[in-house]
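In: here you go, sequence then predicted model.
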Amino acid sequence: MMRLLIVPLALTLVSCGDTPEGKPVMRTEIGSGVAEDIAATGAEPGQVLSDDPALTPGRPSACRTLMFEGARFTHCIADPASHRITTALGPEGGAPYRSLARLAAEREANAPPVAFAVNAGMYDDEGKPIGYFVENGNRRKELSRTEGAGNFHLMPNGVFFGTSGKWQVRTSDDFYRNVGDRPRFGTQSGPMLVIKGKLHPEISQDGPSKAIRNGVGVAKDGKAHFLISNEPVSFGKLARLYRDELKVPDALFLDGNVSSLWDPVSGRLDTGPAIGPLLVVELKE
């Protein structure tokens, strides 16, 4: 059964600098229809609502649905024991993909299987990153330490990066001062959501700006936790989910309103406005 959810547009959030976010993402899910009525489940905060075993021929999905403070989120876990994380902007020598659908369509047949993929931070009008971006060890954009408008410049912002299965989230200043070797992958976005176990000082408890939002955080066990809200939420709620429920000490906001997920096992491939850089979580062969 195919279900199409049209996500409402939030008017107040700015995605990339002063550029308003695009049209709402259309979420396409192909599956059994489990947990269609979340409100009727009586789930406790953080409780997994659907495992969808019928959607996992051969391997399970890395993503699950959970509730937190009355809102539904999709929670995807990358485990360094079984996953590899890469960044992707576009085909070699070509323009940015601008969508997960194009990434899926143009991915080489002999490439490692994709566990899931998400948008990886903020970008300019051409879909190119506005902050630090490393793909396969090649730096495509230098670290940005400038001030400006928009979420990216709500300091401190941060970098999600890694090499050989060691993944980290650090504030941009921490990264600049303490990371000497270029990582295998890296993407800069902002603001930080959680910094050393504390919420970003400029994030309010539950501000008026609500949007479909996604982020990434790395737990003490080294696993990367990716979240995307299934309904508009505040920065505060997303940050508290990382801090209070997932116990993630450092988490980074990736983007809002254009937030998108590709989960091949469940058949979910979000479509909508053009996006920029991507994070791809692959299965280790």
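Out: Good, I have the coordinates. Residues are numbered from 1 along each chain as shown.

In: can we go C-alpha only for contacts and neighbour counts from here?
Out: OK.

In: can you list contacts of stretch 230-250?
Out: 7-8, 10, 46, 68-69, 71-74, 169-170, 192-199, 203-213, 217-220, 251 (C-alpha atoms under 8 Å, 6 or more residues apart in numbering).

In: and the end-to-end length of it?
Out: 22 Å (C-alpha to C-alpha, to the nearest Å).

In: show me which of the contacts of stretch 230-250 are buried.
Out: Neighbour counting by 16 or more other C-alpha atoms under 10 Å classes 7-8, 10, 46, 68, 71-74, 169-170, 192-195, 199, 203, 210-213, 217-219, 251 among the contacts of stretch 230-250 as buried.

In: of these, which belong to strands?
Out: 68, 71-74, 169-170, 192-195, 199, 213, 217-218, 251 (DSSP state E).

In: show me where the stretch 101-250 of the chain has helices.
Out: Taking DSSP state H, counting those that start in this stretch as the criterion, the stretch 101-250 of the chain contains helices spanning 172-178, 235-240.

In: and the first one, what does it pack onto?
Out: I take that to be helix 172-178. Where contact means 3 or more C-alpha pairs under 8 Å, 6 or more residues apart in numbering; DSSP states H and E, helix 172-178 is packed against strand 158-163.

In: pull out the buried residues from the strand it packs on.
Out: Buried, per 16+ other C-alpha under 10 Å, within strand 158-163: 158, 159, 160, 161, 162, 163.

In: next one: stretch 275-285
Out: 275, 276, 277, 278, 279, 280, 281, 282, 283.

In: another structure for you, compare them:
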Amino acid sequence: MGQAVGHHLSRGVMKGRYLAGFLLAVLLAALALIWWAKSSRQPPLIVGGELPAPCRDASFEAVAYVVCEIDLRSYDIGVFQSGADGKAFGSLEKFDKAMADQGRPVLLAMNAGMYHQDLTPVGLLVEYGQEKAPLNLADSEGNFFLKPNGVFLVRKDGKTAIMETSAYAAARPDVMFATQSGPMLVIDGRLHPRFEQNGTSRYIRNGVGVRDDNTVVLAISRSEVSLGSFARLFRDALDCRNALFFDGVVSALSNGERMIVGGSYLAGPIIAVTGKKLATQ
């Protein structure tokens, strides 16, 4: 009898240990899943790095930014997505290396529009006067389709502008470079009508504004910011009557040699600044 009781007790102890071990394994797996979910939502790696000549650190509404003011009388600016082989560069780091290998080093590069899984642009892309992807007038979900959206462009005469998409479709300007994205941040001095004052959606974001025919303003936040505050940066602090959102989460900026903001994130269209007349075929 005593042996039977001991046997049952031993089995009970073993079951208890097994159950405790199983519960511990479940707990560890749950903690790992929580850690992964949190880490996957972290903002991009903030690297540091020396700012290019046209760029400066700035602060607006308690958010730190890198702001790059490009005078097109001193610099060239273009939009690029793929190399001579037709393959997408895929990231700022790969783009910088490709340009350096060709003897065409860039002063700065930034992701410049949204893309599909194969890295092709969601909207219009024009490189060196050739349309690589068509204007997208569709209605759908997501930031790109938060109308009005728009097009950043550099005309063949070297002048720059940001146009609302339907205005671009009507005018069909003669452009050397163009990239379509959305939403517009500022439209003729007015903030996008769908933006909240300070919405709960916060990400590291980047975009482009135009101050006049010769001045392009690129900005990227160093920490998370709402679309409303980001739009006010362009209108109120950077004096841009028109500005266009490029992207969030994957936003990145390089100085041609290393990352300043962001990490090794995928990129479709890329905007790049070079010394005057260097960006020619």
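Out: Structure's in. What do you need? Quantities reported herein were computed from a predicted structural model and do not represent experimental measurements.

In: report the TM-score for the pair.
Out: After superposition, the two chains reach a TM-score of 0.79 (TM-score structural alignment, normalised by the length of structure 2), with 240 aligned residues with a C-alpha RMSD of 2.4 Å.

In: quick one on the thing from earlier: deepest of the helices of the stretch 101-250 of structure 1, which one?
Out: Neighbour counts (mean count of other C-alpha atoms under 10 Å) averaged over each of those peak at helix 235-240, with a mean of 23.

In: can you give me the stretch of structure 2 that that helix aligns onto?
Out: Using TM-score structural alignment, helix 235-240 of structure 1 corresponds to residues 227-232 of structure 2.

In: that stretch: how far from the chain's middle?
Out: 15 Å (C-alpha atoms, centre = their mean, to the nearest Å).

In: of the ones in strands among the buried ones among the contacts of stretch 230-250 of structure 1, closest to residue 27 of structure 1?
Out: residue 74 (11.9 Å; C-alpha to C-alpha).

In: in JSON lines: the buried residues of strand 158-163 of structure 1, plus distance to residue 50 of structure 1.
Out: Converted to JSON lines, those look like this (distance: C-alpha to C-alpha, whole Å):
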{"residue": "158", "distance to residue 50 of structure 1": "32"}
{"residue": "159", "distance to residue 50 of structure 1": "31"}
{"residue": "160", "distance to residue 50 of structure 1": "28"}
{"residue": "161", "distance to residue 50 of structure 1": "30"}
{"residue": "162", "distance to residue 50 of structure 1": "30"}
{"residue": "163", "distance to residue 50 of structure 1": "32"}
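
In: pretty sure residue 120 of structure 1 sits against residue 276.
Out: Yes. Assessed by C-alpha atoms under 8 Å, residue 120 of structure 1 is found in contact with residue 276 at 7.3 Å.

In: return the mean post-superposition distance for the match of helix 235-240 of structure 1 against structure 1.
Out: Stretch 227-232 of structure 2, aligned to structure 1 and superposed, deviates on average by 0.4 Å (mean C-alpha distance after the TM-score superposition for structure 1).

In: name the nearest residue to the aligned partner of residue 65 of structure 2 in structure 1, ignoring sequence neighbours.
Out: Aligning on TM-score structural alignment places residue 65 of structure 2 opposite residue 73 in structure 1. Spatially, and ignoring its direct neighbours in sequence, residue 73 of structure 1 is nearest to residue 229 (4.2 Å; C-alpha to C-alpha, 6 or more residues apart in numbering).

In: which residues sit in contact with the one you found?
Out: Shown in contact with residue 229 of structure 1 (C-alpha under 8 Å, 6+ apart): 71, 72, 73, 74, 212, 213, 214.

In: what's the closest of those residues to residue 81 of structure 1?
Out: Nearest to residue 81 of structure 1 among the contacts of residue 229 of structure 1, with distances taken as C-alpha to C-alpha, is residue 74, at 21.5 Å.

In: not counting sequence-adjacent ones, nearest residue to that closest one?
Out: Closest residue in space to residue 74 of structure 1, ignoring its immediate chain neighbours: residue 65 at 4.5 Å, by C-alpha to C-alpha, 6+ apart.

In: check residue 143 of structure 1 too.
Out: Using C-alpha to C-alpha, 6+ apart, the closest residue to residue 143 of structure 1 is residue 132 (4.1 Å).

In: what does that neighbour align to in structure 2?
Out: Match for residue 132 of structure 1 (TM-score structural alignment): residue 124.

In: near that match, how many other residues are there?
Out: 22 (other C-alpha atoms under 10 Å).

In: in JSON lines, list the helices of the stretch 101-250 of structure 1 along with distance to residue 153 of structure 1.
Out: Shown next, in JSON lines, are these (distance: least, C-alpha to C-alpha, whole Å):
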{"stretch": "helix 172-178", "distance to residue 153 of structure 1": "11"}
{"stretch": "helix 235-240", "distance to residue 153 of structure 1": "15"}
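
In: tell me which of those helices approaches residue 100 of structure 1 most closely.
Out: That would be helix 235-240 among these, by C-alpha to C-alpha, at 22.8 Å.

In: which one of the helices of the stretch 101-250 of structure 1 lies closest to residue 139 of structure 1?
Out: helix 172-178 (14.3 Å).

In: now the closest one: which residue numbers in structure 2?
Out: The aligned range for helix 172-178 of structure 1 is 165-171, by TM-score structural alignment.

In: what's the spacing between the matching stretch and its chain's center?
Out: 24 Å.
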